[in-house]
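J.: Attaching a predicted model along with its sequence, questions to come.
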Amino acid sequence: MNRYGEVAINAVRSILNGEDEHPLIAWKRAASEAFGEGTWAQRKGCPKNAFLGLCEEGLVQGIPAGNYVKKSGSWKNKGYAIQAIELLKGRPELSRDKLGLWRAIMRENEMSHNSQMDVVLALWNKQLIISK
């Protein structure tokens, strides 16, 4: 699991432990601890918005559905994360193949992932995703 996956896990844990209530605050705290306050890696939007998108849809254990994704450009990362969850439900073997999962989402598009799949796979593999 890479560091963005760890940030996602730690953000959920802080909410489950009652340390934080809002997913964005939990993410910011966990990312600051992992990367340092104010660093580019701490502020990186793609993994954060994938996490917030899953939370927004009520797909993360212990986090109620709500309005957590603020910027309209952030919706694509939410979409990638949701698509990944749907793929994993039907093809759980992709939980061990980050690149294969990303390629299944992108189909013909040659775009590289930007840590969104690290967040999805960390939550999935730690059984913190709610199957609806």
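T.: Here it is on my side, so go on. Owing to the predicted nature of the structure, the values given are computational and were not obtained by experimental measurement. Residues are numbered from 1 along each chain as shown.
J.: okay, CA-based contacts and neighbour counts for the rest of this
T.: Noted.
J.: Quick one: residues contacting the residue of the chain most remote from its centre.
T.: Of all residues in the chain, E108 has its C-alpha farthest from the mean position, at 22.9 Å, by Cα atoms, centre = their mean. Listed by Cα atoms under 8 Å, 6 or more residues apart in numbering, the contact set of E108 is empty.
J.: For the protein, which segments are assigned as helices?
T.: In the chain, the helices defined using DSSP state H lie at 3-16, 23-35, 40-43, 45-56, 75-90, 98-106, 116-125.
J.: outside of stretch 40-54, which residues touch it?
T.: Identification of contacts with stretch 40-54 by Cα under 8 Å, 6+ apart yields 4, 8, 23-24, 27-28, 31-32, 34-36, 60, 68-69, 74-75, 77-82, 114-120.
J.: buried stuff in that stretch?
T.: 41-43, 45-54 (16 or more other Cα atoms under 10 Å).
J.: Below is structure B, check it against A:
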Amino acid sequence: MGKYGEAAVKAVNYLKEHKHGDPIKAWNEVTIEIFGEGSSSQKKGCPKNTFLGLCEAGLLESIPRGVYTNSKKNKAYGLKAVKILGEIDKDKDIHQKVLWKEVIGDQNVKYNSQMDVILGLWKEGMIRL
């Protein structure tokens, strides 16, 4: 699991501890801890919006549905990845870039750590189907 997968898992754990806290605040807190406040990695939008898209959809344990992101693309990428993962053998090890290719198909879209978020949460059993 990469740093953004780690951030997503830590954000879910943060929210469990703080009983229905704010997913945006949780993401910001853990990414400051991991990357340093104000760093480009801490401010990176694609992984954050993928995480928040899963939160919006009510797919993460302990996090209620809500409005957390304006991103349509990264939310859609995350939801499609979860659908794909739900259709394969749970024990199958899938690499981030392989999953990314499955999600985007023939589109020429740059990978930006979205699947690190998805796979980090998936491997920890934090995604509800």
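T.: All right, it came through fine. Everything quoted here is computed from the prediction, not taken from an experiment.
J.: Now check the second structure for the residue matching the residue farthest from the centre of the first structure.
T.: Taking TM-score structural alignment for the superposition, E108 of the first structure sits opposite D106 in the second structure.
J.: hmm, back to that, now, among the buried residues of stretch 40-54 of the first structure, which is nearest to K89 of the first structure?
T.: For these, the minimum distance to K89 of the first structure (Cα to Cα) is 14.5 Å, reached by L54.
J.: N17 of the first structure: how many residues sit nearby?
T.: Per other Cα atoms under 10 Å, the neighbour tally for N17 of the first structure reads 11.
J.: State the distance from it to N77 of the first structure.
T.: Distance of N17 of the first structure to N77 of the first structure, given as Cα to Cα, to the nearest Å: 27 Å.
J.: Then G66 of the first structure?
T.: Applying Cα to Cα to G66 of the first structure and N77 of the first structure gives a distance of 16 Å.
J.: Same question for N114 of the first structure.
T.: 9 Å.
J.: M1 of the first structure now?
T.: Distance of M1 of the first structure to N77 of the first structure, computed by Cα to Cα: 19 Å.
J.: Between those two, which is the more surrounded one?
T.: N77 (26 against 10).
J.: so what's the aligned residue in the second structure for that one up against?
T.: Taking TM-score structural alignment, the alignment pairs N77 of the first structure with N74 from the second structure. For N74 of the second structure, the contacting residues are 46-47, 49-50, 53, 114, by Cα under 8 Å, 6+ apart.
J.: what do you get for E21 of the first structure?
T.: Neighbours of E21 of the first structure in contact, by Cα under 8 Å, 6+ apart: I15.
J.: ok, the residue lying closest to S32 of the first structure once chain neighbours are set aside to G79 of the first structure distance?
T.: Residue nearest to S32 of the first structure in three dimensions, not counting chain neighbours: Q42, with 5.7 Å by Cα to Cα, 6 or more residues apart in numbering. Here the criterion is Cα to Cα. By it, Q42 of the first structure lies 21 Å from G79 of the first structure.
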